[in-house]
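Asker: Need the 3D shape of this:
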Amino acid sequence: MSDQFEVQAELREDMGKGASRRLRRHADKVPAIIYGGGKDPQPLTIIRKDLEKSLENEAFYSHVLTVNVNGDPQQAILKDLQRHPAKNFVMHADFMRVSAKVALKVNVPIHFLNEEACLGVKMEGGIIQHQATDIEVSCLPGDIPEYIEVDMIDVKTGDIVHLSDVTLPEGVTSTALALGEDHDLAIASVIAPKGGSVDDEEVEATDAGEEDAAEEDDGED
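Answerer: You can find the predicted model right below:
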């Protein structure tokens, strides 16, 4: 993993909804919590602008972070993020401590490749639909991929890309597939263009050609 993230946090002593509102409105800080790892949960505060800047990087959501709590560095991942339903600003962040030797579950974003050059799009006029934007995987913290690539180049109209079609890095497994074949979820598909399938268009073109030929024969008679 190329990116290293460090979150500066302070222990929060003033608890409750009222205290959280004051933090957000007057101190421009975000209430947070870090838990797990066999230690007690610790309520935190984080400077809003610093957290929001980190959130602009996609890798921040799946990387192991260093949460520096009053000078005590703790390894953790961002487990949950609560945003205001209307204004979309961050209201609360949850961090879960991790151990280098203990596997964890984390959602990793999907990067779809060659969508414009996709066979079903370029040659058949189809449209790509995404059924998922990330994949939940299980692995050791040091093996968490920044993203997972799904190549769409050879996907035809009517084809569906499933979890089982995705190549995961060594040491990384899909939590859904671990439950059995019934959980082989769809990741993406290429659907026919609006108004009919490619086969329908070919039939229409053939019929039109036959009609033109018939009209020419009638004209000669």
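Asker: from here on, contacts and neighbour counts on C-alpha atoms
Answerer: Will do.
Asker: Looking at this structure, which strand is longest?
Answerer: strand 72-83 (DSSP state E).
Asker: after the helix or strand harbouring residue 94 comes which helix or strand?
Answerer: Secondary structure assigned from DSSP states H and E places residue 94 in strand 90-97. Where DSSP H and E defines the elements, the next helix or strand beyond strand 90-97 is strand 104-113.
Asker: and for comparison, fold this next one:
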Amino acid sequence: MNFVAFERAKQGTGASRRLRISGRTPGIVYGGSAEPQLIEVDHNALWHALKKEAFHSSVLDMELNGKTSKVLLRDVQYHPFKQLVLHIDFQRVDEKTKLHMKVPLHFSGAEESPAVKVDKCMVNPVVNELDVTCMPSDLPEFIAVDLSKLEKGTSLHLKDIKLPKGVSAVIRGNKQNPVLVSVVAPVVVVETPADAAPAADAKGKGKGKK
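Answerer: Down below sits the predicted model:
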């Protein structure tokens, strides 16, 4: 994906406010050997781009002053209640340096799995994205996860999926093989027979006043 950025000459709260009123969003590009670069981006174009999953998880082509460079979206600040992007941060990409990114997981095949089709279980994703490291050229837009083999009484763990070539998962703490998807068995409701009324009530109805 690509987007166009412009140099931002002024900084500060007042300058940023005026920039937003004019339909631009202030931002910054940092990282690499160059100094941080103040930029501004067309707000409407940015707003629509942010709705696309790939804009958050892919290496982006940023056009600035007629030159194109590779960047990653690193942070977005939204207005608390208005449909307004207050500020955006990008990081320069070095083609020879590994990236650390969160990549979305795309689940499919759950409805065809024995757990759902035969045993009527519920399949619940525990996480929707995965921390990974890889070279920029190997960064996937998403990771496809096939759930068609899930069975009742099982869960899908990290080691059960095949990561794209060149991509490694980032493991934190003691969770060497975290659960990605859990399988929940259906709740069995035991109905009480209609004629199982308390004996005392039945006896009480037969008594009359003397």
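Asker: Next one: the aligned residue in structure 2 for residue 59 of structure 1 from residue 5 of structure 2, what distance?
Answerer: Alignment note: residue 59 of structure 1 maps to residue 54 in structure 2; criterion TM-score structural alignment. If you measure residue 54 of structure 2 against residue 5 of structure 2 using Cα to Cα, to the nearest Å, the figure is 18 Å.
Asker: Likewise for residue 24 of structure 2?
Answerer: In terms of Cα to Cα, residue 24 of structure 2 sits 10 Å off from residue 5 of structure 2.
Asker: Now the common contact residues for these two.
Answerer: 40-42 (Cα atoms under 8 Å, 6 or more residues apart in numbering).
Asker: Now intersect those with the strands, please.
Answerer: Those of these lying in strands (DSSP E): 40-42.
Asker: TSV for these, including neighbour count and distance to residue 88 of structure 2?
Answerer: Below are these laid out as TSV (neighbours: other Cα atoms under 10 Å; distance: Cα to Cα, whole Å):
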residue	neighbour count	distance to residue 88 of structure 2
40	22	9
41	22	9
42	18	12
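Asker: from those residues, which is closest to residue 129 of structure 2?
Answerer: Of all these, the one sitting nearest residue 129 of structure 2 is residue 41; the distance, using Cα to Cα, is 27.2 Å.
Asker: Quick one: map that closest one onto structure 1.
Answerer: Residue 41 of structure 2 maps onto residue 46 in structure 1, by TM-score structural alignment.
Asker: next one: residue 146 of structure 2
Answerer: Residue 146 of structure 2 maps onto residue 151 in structure 1, by TM-score structural alignment.
Asker: Check residue 102 of structure 2 too.
Answerer: Checking TM-score structural alignment: residue 102 of structure 2 goes with residue 107.
Asker: how far away is its match from residue 61 of structure 1?
Answerer: On the measure of Cα to Cα, residue 107 of structure 1 and residue 61 of structure 1 end up 8 Å apart.
Asker: same thing with residue 182 of structure 1?
Answerer: As judged by Cα to Cα, residue 182 of structure 1 and residue 61 of structure 1 stand 28 Å apart.
Asker: Those two: who's more crowded?
Answerer: Higher neighbour count among residue 182 of structure 1 and residue 61: residue 61, with 21 against 8, using other Cα atoms under 10 Å.
Asker: residue contacts, the more buried one?
Answerer: 55, 77-78.
Asker: Can you tell me which of the residues you listed are buried?
Answerer: Among the contacts of residue 61 of structure 1, those buried by neighbour count (16 or more other Cα atoms under 10 Å) are 77-78.
Asker: What is the nearest of the contacts of residue 61 of structure 1 to residue 18 of structure 1?
Answerer: Distances from residue 18 of structure 1 to the contacts of residue 61 of structure 1, taken by Cα to Cα, are shortest for residue 78, at 24.2 Å.
Asker: Residue in structure 2 paired with the closest one?
Answerer: With TM-score structural alignment as the criterion, residue 78 of structure 1 pairs with residue 73.
Asker: leaving aside the residues next to it on the chain, what's closest to its match?
Answerer: residue 90 (4.6 Å; Cα to Cα, 6 or more residues apart in numbering).
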